[in-house]
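Asker: Any chance you can model this:
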Amino acid sequence: MSKPNTVSQALGEIEKAYATILSKLPLTNEGTESTPKRAAKALVELTQGYFTTPCEKIGEGIFPHDGSGVVHVKGLEICSLCEHHLLPFIGNCSITYIPDKKMLGLSKLKRISDIFARRLQVQERLTEQIADAIEKAIQPKGVLVVIRSVHLCMKMRGVCEKDPETCTVVRKGEFANNQLLTMQYMAESQHTPKL
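Answerer: Next up, the predicted model:
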């Protein structure tokens, strides 16, 4: 089966696939007649990160920077789908970087995190991808990305754990070499996700 190369192609094929899946369930509710179409639209929206790149989203959002400070943004909402079960994981992302002659517009940090979150993911890889994209875009002296989230594949199925929180951390540059600096911003990034 060839991969669709446009959103409209993807929508049609996904809708057919959902119709096939739902036809295997003993559904009796007439309200599910349009579910394949709605579910297809939702899945394309939740995976829109496949249809764009960090370069496209960053655009002209890179600016010169002469200072010596640190940029720290916390509480960026992360909504992604676990690639193993297609169930959501929801939480918050904290991004900290030390500029070296270039900085990103603050909204670009959210856009970068959304590009990778809006794909089928595992949290460990998502954290790496965000850090790598920032490093590639502006070559900072250091990058620290922390994601804390709740995975519905652990809440709704399998172990059915009540309040599991997963924390993933990626340290690059000065953050990889300076434990004290990392701990300072790890503490700053504390934010418990709520569902």
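
Asker: Going by C-alpha atoms from here, please, whenever you check contacts or count neighbours.
Answerer: Fine.

Asker: roughly how far apart are the residue most central in space within the chain and K108?
Answerer: For the chain, A117 is the residue whose C-alpha lies nearest the centre (CA atoms, centre = their mean; 2.0 Å). Distance, A117 to K108, by CA to CA, to the nearest Å: 14 Å.

Asker: which residues in the protein form strands?
Answerer: 62-64, 71-82, 88-98, 102-104, 120-121, 142-151, 166-173 (DSSP state E).

Asker: Mind putting those strands into CSV with distance to M186 and mean neighbour count?
Answerer: As requested, the strands of the chain are exported to CSV (distance: least, CA to CA, whole Å; neighbours: other CA atoms under 10 Å):
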stretch, distance to M186, mean neighbour count
strand 62-64, 25, 13
strand 71-82, 10, 19
strand 88-98, 9, 24
strand 102-104, 21, 19
strand 120-121, 23, 20
strand 142-151, 7, 25
strand 166-173, 9, 18
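
Asker: Pipe those strands into JSON lines and attach distance to A17 per row.
Answerer: Shown next, in JSON lines, are the strands of the chain (distance: least, CA to CA, whole Å):
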{"stretch": "strand 62-64", "distance to A17": "41"}
{"stretch": "strand 71-82", "distance to A17": "18"}
{"stretch": "strand 88-98", "distance to A17": "20"}
{"stretch": "strand 102-104", "distance to A17": "40"}
{"stretch": "strand 120-121", "distance to A17": "17"}
{"stretch": "strand 142-151", "distance to A17": "25"}
{"stretch": "strand 166-173", "distance to A17": "32"}
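
Asker: And this one, please, so the two structures can be compared:
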Amino acid sequence: MQRLVREIISELGEDADREGLRRTPERVARAFEFFASGYGVDVESLVKDAKFSLEANHMILVRNIEIYSLCEHHLLPFFGRCHIGYVPDKTVCGVSKLARIADAYARRLQIQERMTDQVAGSIMELIKPKGVGVVIEARHLCMMMRGVEKQNSVMVTSAVLGSFRESHATRTEFLSLIDRAPP
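Answerer: Got it, this is the predicted structure:
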């Protein structure tokens, strides 16, 4: 990867050997390894030891989980917030694991629409709740710093499964809870 980054720098008309760029290929390679670290995450093992029995039928919600990803079309970042809610069916999950699931899918070459579905589908499969809802709000640098250059645009995607899809009341409760001001 370092060789390729060096070639890109040269193709841009820069001297890859000048002081400020000499170590850039190494730094970029390490950065991209981190940005794509989600490919190496086994999402099932994330929650394996963090599932707990609980007789509850109330909504559990984690909101404002920061996410950072790379647009698969331009390799430019998109970033924002992920909100996850679910209604358990005898099993709850450690709260940090929900954020780790979001990170596992964000740290891949991605489109926001797919990532939203992947997070919701994983939670549905791994925790087996009555329902799950995921909303992601993100700013895309591929839309802000190039192309249409719309600085204030925010993309919002949602995925609702199970009771969140079937029950208008559950879906409405979820959406109203994520729209509240922080404590």
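
Asker: Need the TM-score from the superposition.
Answerer: Once superposed, the chains reach a TM-score of 0.93 (TM-score structural alignment, normalised by the length of the second structure), with 179 aligned residues with a CA RMSD of 1.5 Å.

Asker: Identify the contacts common to A117 and K108 of the first structure.
Answerer: Contact criterion CA atoms under 8 Å, 6 or more residues apart in numbering; residues shared by A117 of the first structure and K108: none found.

Asker: Check the gap between the residue of the first structure most remote from its centre and L22 of the first structure for me.
Answerer: Distance from the C-alpha centroid of the first structure, by CA atoms, centre = their mean, peaks at T28 (35.6 Å). Plainly put, T28 of the first structure is 11 Å away from L22 of the first structure if you go by CA to CA.

Asker: before we move on, what about R119 of the first structure?
Answerer: R119 of the first structure is 23 Å from L22 of the first structure, by CA to CA.

Asker: How about G173 of the first structure?
Answerer: As for G173 of the first structure, its distance to L22 of the first structure is 49 Å (criterion: CA to CA).

Asker: give me the number of residues near F164 of the second structure?
Answerer: F164 of the second structure: 23 surrounding residues under other CA atoms under 10 Å.

Asker: Repeat that for the one 5 residues further on.
Answerer: Look at A169 of the second structure: counted by other CA under 10 Å, it has 12 neighbours.

Asker: cool, G49 of the first structure as well?
Answerer: So G49 of the first structure, with other CA under 10 Å, has 20 neighbours.

Asker: swap in S10 of the second structure?
Answerer: Neighbours around S10 of the second structure, by other CA under 10 Å: 13.

Asker: What is the aligned counterpart of it in the first structure?
Answerer: Structural correspondence for S10 of the second structure with respect to the first structure (TM-score structural alignment): S23.

Asker: Could you measure from its match over to P140 of the first structure?
Answerer: Between S23 of the first structure and P140 of the first structure the computed distance is 52 Å (CA to CA).

Asker: Now the residue nearest to the centre of the first structure. Nearest residue, chain neighbours left out?
Answerer: S80 (4.9 Å; CA to CA, 6 or more residues apart in numbering).

Asker: Please apply the same query to K41 of the first structure.
Answerer: L11 (6.4 Å).

Asker: what's the counterpart of that neighbour in the second structure?
Answerer: Alignment note (TM-score structural alignment): L11 of the first structure has no counterpart in the second structure.

Asker: which residues does L11 of the first structure contact?
Answerer: For L11 of the first structure, the contact set (CA under 8 Å, 6+ apart) comprises K37, A40, K41, V44.

Asker: Buried ones among those?
Answerer: Buried members of those, scored by 16 or more other CA atoms under 10 Å, are K37, A40, K41, V44.

Asker: Could you export those as JSON lines, including distance to K102 of the first structure?
Answerer: Formatted as JSON lines, those follow (distance: CA to CA, whole Å):
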{"residue": "K37", "distance to K102 of the first structure": "44"}
{"residue": "A40", "distance to K102 of the first structure": "40"}
{"residue": "K41", "distance to K102 of the first structure": "38"}
{"residue": "V44", "distance to K102 of the first structure": "34"}
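
Asker: Show me the helices in the second structure, by range?
Answerer: Using DSSP state H, the helices of the second structure run over 2-11, 24-35, 43-48, 95-106, 112-127, 141-144, 163-166, 168-178.
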